[in-house]
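A.B. asks: Have a look at this fold, sequence not included:
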């Protein structure tokens, strides 16, 4: 079964959807999730705010992906040369920030072993188990200071397996779009961010 999640930088899940078959393409699930909001209740970001998404997804309004064809995952930089050029600096920074979702999943699997080896329950029961685990995860994060798993996975360099804020009602939300003009605009925005990150790292 496929699980689609979004999280905040304080390691709480802000969106969880379960039920897609495990063989379903991730990009299809992502597109269905953000375009069928009446059904999925996906919280679209306000204009000029962005979700950080993985390299397999399209760089488009509201969803900022890394450069393809460049080093991306943090493990790619371990023991190697530091990021070189604006694209690698951007990808490294992007991966460092997006790593929070991987750490959230690390906590889930460490706390709830049933997620690693789900019994052969019917699909509806499995869905509720996953959702319940995510709710408990958020409850512990909000209500229990000093939880050992949250402390351990707060470290951005913790070794990982491969694998909610509500917008102000007055803010205009992003509309999913893959028009050529919007894709060009997002590519230009990505390049601008990369340039600024490079300048910040190597001030003249």
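C.D. replies: Arrived safely. All values reported here derive from a predicted model rather than from experimental measurement. Numbering: from 1, shown residues only.
A.B. asks: Only C-alpha atoms from now on, for both contacts and neighbour counts.
C.D. replies: Will do.
A.B. asks: what are the ranges of the helices in this protein?
C.D. replies: Listed in chain order, the helices of the chain (DSSP state H) span 26-35, 37-40, 85-111, 123-143, 148-153, 180-201.
A.B. asks: so which of those helices comes closest to residue 161?
C.D. replies: Nearest of these to residue 161, taken as Cα to Cα: helix 85-111 at 7.6 Å.
A.B. asks: Give me the contact list for the lengthiest strand in the chain.
C.D. replies: Counting by DSSP state E, the longest strand found in the chain is strand 13-20. Contacts to strand 13-20, defined as Cα atoms under 8 Å, 6 or more residues apart in numbering, come from residues 1-8, 29, 40, 42-43, 104, 123, 127, 130-131, 134, 138, 164-165.
A.B. asks: What residues sit buried inside that strand?
C.D. replies: For strand 13-20, a neighbour-count test (16 or more other Cα atoms under 10 Å) marks 13, 14, 15, 16, 17, 18, 20 as buried.
A.B. asks: ok, now stretch 90-106?
C.D. replies: Within stretch 90-106, judged by 16+ other Cα under 10 Å, the buried ones are 90-95, 98-106.
A.B. asks: From the chain's centroid, how far away is that stretch?
C.D. replies: 7 Å (Cα atoms, centre = their mean, to the nearest Å).
A.B. asks: residues making contact with that stretch?
C.D. replies: Outside stretch 90-106, the residues that reach it (Cα under 8 Å, 6+ apart) are 6-9, 11-13, 52-53, 65-67, 70-74, 83, 153-154, 156, 160-161, 163, 193-194, 197-198.
A.B. asks: dropping in the other structure now:
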């Protein structure tokens, strides 16, 4: 049975929680959520993480296990640093964090939901319509640096001479994940990261139930519903990416790139906010790939949980934290001031576009639509 360190009594831990609870702002800074949200998650997790007392010793309470895990996600502190705070051995800390994150994946799994039918996708498009008509989500991917796995050879070796796993995601206009896939190996070459993903497989099979193409004002052709992405992704019928290169001010291509950037900046903000709150994502994660993947997915699920929260919402994303668009220009949010120069959360490299005729023509038609809309406005 795992025990509390002899110098850290249950009474001491209870007093620590009482002190934190008495100061809501301090509690949020310590665990990245309000006391009421902590209690909600604790109630869900307790049956999965609570251990039984024995006649020889008391088990570590579920609330301490949850607090330890949230503190690790919030700071990315080493297990040695957490040992000084919680007075538990490195081995116990590692086990508790793994068990608690596994439980978080189980109880919060429904926080990330992909639209299941055309009507649900159309509701997502409504939020994007004034920025980029027929956009239903913004897409991005990040390398997440991890400790070199034992006996891994080159399996997780990526383009920057580090080891990584990859998070691919779709987000909606409310800054929430609607799809997240963690676990692609970092060694996969450029475009292979996306092509080996679950999202690509579903898109290729037509299994996402996207709405059928429909006409747009300023275009006589039926236009597909699309994800907006950066140059790390291939140009496809349902994926729009920027025109490569520099283009003169006022040109059709520059105008298209500006509109796409304004829609895609949503996903940049989601990754930026999540890594600002859960700073474990800012440092190489000293865990094996499967456990590191659970850490990352726990952050994704907690992000959506806190976005939906009534008590943590304003603390999680305070005014001015997000980028905003004014007079067709992007005003940077304050989260950008907090990003480290060398974060462990790294963008995927750009891939060369093969520019098949159909997707390229679709992009050209979207560009013409934007010119028509600007003329009408």
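C.D. replies: Arrived safely. What you are looking at is a predicted structure, and each value in this text was computed from that prediction instead of being measured.
A.B. asks: sorry, back to before: what's the mean gap between the longest strand of structure 1 and the aligned bit of structure 2?
C.D. replies: Superposed on structure 2, strand 13-20 of structure 1 shows a mean distance of 1.3 Å to its aligned residues (mean Cα distance after the TM-score superposition for structure 1).
A.B. asks: In structure 2, what range does that strand match?
C.D. replies: Mapping strand 13-20 of structure 1 onto structure 2 (TM-score structural alignment) gives residues 177-184.
A.B. asks: Once you drop chain neighbours, what's closest to the residue opposite residue 300 of structure 2 in structure 1 once aligned?
C.D. replies: Counting by TM-score structural alignment, residue 300 of structure 2 lines up with residue 134 in structure 1. Excluding the flanking residues, the one nearest residue 134 of structure 1 by Cα to Cα, 6 or more residues apart in numbering is residue 13, at 6.9 Å.
A.B. asks: At which residues are the strands of the stretch 1-150 of structure 2 located?
C.D. replies: Ranges of strands in the stretch 1-150 of structure 2, per DSSP state E, counting those that start in this stretch, are 135-146.
A.B. asks: And the closest residue to residue 83 of structure 1 other than its chain neighbours, how close does it get to residue 70 of structure 1?
C.D. replies: Of all residues not flanking residue 83 of structure 1 in the chain, residue 89 sits nearest, at 5.2 Å (Cα to Cα, 6+ apart). Using Cα to Cα, to the nearest Å, we find residue 89 of structure 1 at a distance of 10 Å from residue 70 of structure 1.
A.B. asks: Residue 288 of structure 2 corresponds to which position in structure 1?
C.D. replies: Checking with TM-score structural alignment, residue 288 of structure 2 has residue 122 as its match.
A.B. asks: residues near its match, how many?
C.D. replies: 8 (other Cα atoms under 10 Å).
A.B. asks: Now do the same contact list for it.
C.D. replies: Applying Cα under 8 Å, 6+ apart, no residues contact residue 122 of structure 1.
A.B. asks: ok, so what distance separates it from residue 128 of structure 1?
C.D. replies: Residue 122 of structure 1 is 10 Å from residue 128 of structure 1, where distance means Cα to Cα.
A.B. asks: Which of the contacts of strand 13-20 of structure 1 are buried? Put it as a ChimeraX command.
C.D. replies: Of the contacts of strand 13-20 of structure 1, the buried ones go into a single ChimeraX selection, burial set by 16+ other Cα under 10 Å:
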select :3,5,6,7,8,29,42,43,104,127,130,131,134,138
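A.B. asks: Whichever of the contacts of stretch 90-106 of structure 1 end up buried, select them in PyMOL.
C.D. replies: Here is the PyMOL selection string for the buried members of the contacts of stretch 90-106 of structure 1, based on 16+ other Cα under 10 Å:
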select buried, resi 6+7+8+11+12+13+52+53+65+66+67+71+72+73+74+83+153+154+193+194+197+198
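A.B. asks: So which of the contacts of stretch 90-106 of structure 1 are in strands?
C.D. replies: Using DSSP E, those in strands are 6, 7, 13, 52.
A.B. asks: gap between the alignment partner in structure 2 of the last one and residue 145 of structure 2?
C.D. replies: So that's residue 52 of structure 1. Alignment note: residue 52 of structure 1 maps to residue 228 in structure 2; criterion TM-score structural alignment. For residue 228 of structure 2, the distance to residue 145 of structure 2 (Cα to Cα) stands at 25 Å.
A.B. asks: what's the answer for residue 319 of structure 2, then?
C.D. replies: Going from residue 319 of structure 2 to residue 145 of structure 2 by Cα to Cα gives 30 Å.
A.B. asks: which of these two has more neighbours?
C.D. replies: For the pair residue 319 of structure 2 and residue 145, the greater number of neighbours falls to residue 145 (28 against 10), based on other Cα under 10 Å.
A.B. asks: Quick one: map the more buried one onto structure 1.
C.D. replies: Mapped onto structure 1 by TM-score structural alignment, residue 145 of structure 2 lines up with nothing.
A.B. asks: Isn't residue 145 of structure 2 up against residue 187?
C.D. replies: No. Applying Cα atoms under 8 Å, one finds residue 145 of structure 2 not in contact with residue 187, separated by 11.8 Å.
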